[in-house]
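Visitor: any chance you can model this:
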Amino acid sequence: MILLVLVAAALVPVVAGWTGRHRVLAAAVATVLLAAAVIVRVVASVSVDQGVLGIVASVLAVAGGSVVTTAVFDVIDDRSTDRTESLEAAGHILRGGTWVGALERLAVFGSLVAGMPSGVALTLAVKGLGRYPELRSGDRPATAERFIIGTLVSVLWAALCAYVATGFAPLEAARVSFDA
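Guide: Just a heads-up that it's a prediction; the model follows:
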């Protein structure tokens, strides 16, 4: 039950982060709650309705990943003095990034929950090949950097949500041997 509560509670700051105000704080709180859910999944025996947990975790994977990824870019942009290299500037080159990211997280989450980790590689290959022309012809190297950072943050978030929803067999085996 505590696992479901943690995952559902992580949706609260995610919704708050969608407004744009205090996005970095909202992402930090959501990340702490997701990390707590991962820890509970690793060290405790979990008995929860997998269907409900899966639905809540999938929403957290897609919506939360957007808030967390954007918050990471907010931090990067706040530290940058060159506004031509901002997330907004990169967004003019890589249009549709919000939708691509949401679909990427959904594909990564779905692949891992379905027990097909090769789907993650396929998703990343399709995304990379689809964006290759814009990244190759871009005059701004920061656009490629933001593409890589955004992809890694997004995939990591979706993978953690998938682990919380189902538990991966190798990590579950490690948990059993850890308990012994």
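
Visitor: can we go C-alpha only for contacts and neighbour counts from here?
Guide: Will do.

Visitor: thought Ala57 was touching Gly167?
Guide: No. In this structure, Ala57 is not within contact of Gly167 by CA atoms under 8 Å, at 12.0 Å.

Visitor: give me the more crowded residue out of these two.
Guide: Taking other CA atoms under 10 Å, Ala57 and Gly167 do not tie; Ala57 has more neighbours (28 against 19).

Visitor: skipping adjacent residues, who's closest to the residue nearest to the spatial centre of the chain in space?
Guide: The centre of the chain sits closest to Trp157, judged by CA atoms, centre = their mean, with a distance of 2.6 Å. Closest residue to Trp157 apart from its sequence neighbours, by CA to CA, 6 or more residues apart in numbering: Gly65 at 5.8 Å.

Visitor: select the longest helix from the chain.
Guide: helix 141-166 (DSSP state H).

Visitor: quick revisit: what's the local residue count around the residue nearest to Trp157?
Guide: For Gly65, the count of nearby residues is 28 (other CA under 10 Å).

Visitor: could you measure from it over to Phe109?
Guide: Distance, Gly65 to Phe109, using CA to CA, to the nearest Å: 11 Å.

Visitor: one more, please, to line up against the first structure:
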Amino acid sequence: MFDLTTVADTIASIALVISLAGACAISVIAYLRPRALFVWIAAGSLAIALMCASALSTPIASGFAPLLTALALAVAVFGGSPAAGTALRLAMGTSVSPGIHGGILIASKPVTDAERQGLVAAPRQEVLRGGLVIGILERIATTGAIVAGFPEAIAIIVAVKGVGRFTELEAAEARERFIIGTLASLIWACAAGLVVHLAAR
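Guide: Modelled structure (predicted):
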């Protein structure tokens, strides 16, 4: 006799590995060739992986855990950046100019009377520099914290990032970009980590 639960778990496990591998492959493509379509496909594959992981009645075979962890970390690292970029484009369009160090260019605080009156444009400065590298580190730490069963560490990650960026968040454009980009990046990393956490529970 067939054990339907075992059959269902086997199908869910296979679908989980395939969908997470697919999300990983598309995330790498989206990272190398940023396109909103690739991000949506990767998000769909990641959602399928989440559903498969939550459908398992027993933990996935221990031999698959390292593979799932590696795939989830790759999805988080490579997919998070284009996902955050897509969220920023949807929310803000192209209202800010990119800087040469990965940040954005905003007008400096007016210091002369002419600048205050709008007669002369205030010089521009680059803020939120190094966002790409910070985002990668943030997603590795977030995914790792969830996989390890210590989600409380996410509060520390957000606090460290917020303190580090505090002096740059005076301008509205910088604040909005920081909040939207951080939330999109964290949600993506949390979803990737949650796949492994649910599968190995």
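
Visitor: re earlier: the longest helix of the first structure aligns to what range in the second structure?
Guide: Under the alignment (TM-score structural alignment), helix 141-166 of the first structure falls on residues 172-197 in the second structure.

Visitor: trace Val160 of the second structure over to the first structure, please.
Guide: Under TM-score structural alignment, Val160 of the second structure pairs with Val126 in the first structure.

Visitor: just the angle for the helix or strand that that match is a member of relative to helix 141-166, thanks.
Guide: Using DSSP states H and E, Val126 of the first structure falls within helix 118-137. Using axes from the mean of the first three to the mean of the last three CA atoms, to 10 degrees, the inter-axis angle of helix 118-137 of the first structure relative to helix 141-166 is 170 degrees.

Visitor: next one: Ala84 of the second structure from Ser13 of the second structure, what distance?
Guide: 29 Å.

Visitor: just give me the neighbour total for Val133 of the second structure.
Guide: Neighbours of Val133 of the second structure (other CA under 10 Å): 12.

Visitor: ok but it is inside a helix, no?
Guide: Yes. Counting by DSSP: H, G, I helix; E, B strand; the rest coil, Val133 of the second structure is part of a helix.

Visitor: counterpart of it over in the first structure?
Guide: Match for Val133 of the second structure (TM-score structural alignment): Trp99.

Visitor: excluding sequence neighbours, find me the nearest residue to the aligned partner of Arg89 of the second structure in the first structure.
Guide: Counting by TM-score structural alignment, Arg89 of the second structure corresponds to Asp74 in the first structure. Closest residue to Asp74 of the first structure apart from its sequence neighbours, by CA to CA, 6+ apart: Val24 at 7.3 Å.

Visitor: which one in the second structure is aligned with the one you found?
Guide: Residue pairing (TM-score structural alignment): Val24 of the first structure is matched to Ala36 of the second structure.

Visitor: so who does that match touch?
Guide: Going by CA atoms under 8 Å, 6 or more residues apart in numbering, Ala36 of the second structure touches 30, 82, 86.

Visitor: do the same with Gly54 of the first structure
Guide: Going by CA under 8 Å, 6+ apart, Gly54 of the first structure touches 165-166.

Visitor: isn't Pro13 of the first structure right up against Val29?
Guide: Yes. Using CA under 8 Å, Pro13 of the first structure is in contact with Val29, at 6.5 Å.

Visitor: out of the contacts of Ala36 of the second structure, which are shared with the first structure?
Guide: Checked against the first structure using both residues aligned by TM-score structural alignment, their matches' CA atoms under 8 Å, the contacts of Ala36 of the second structure keep these contacts: 30, 86.
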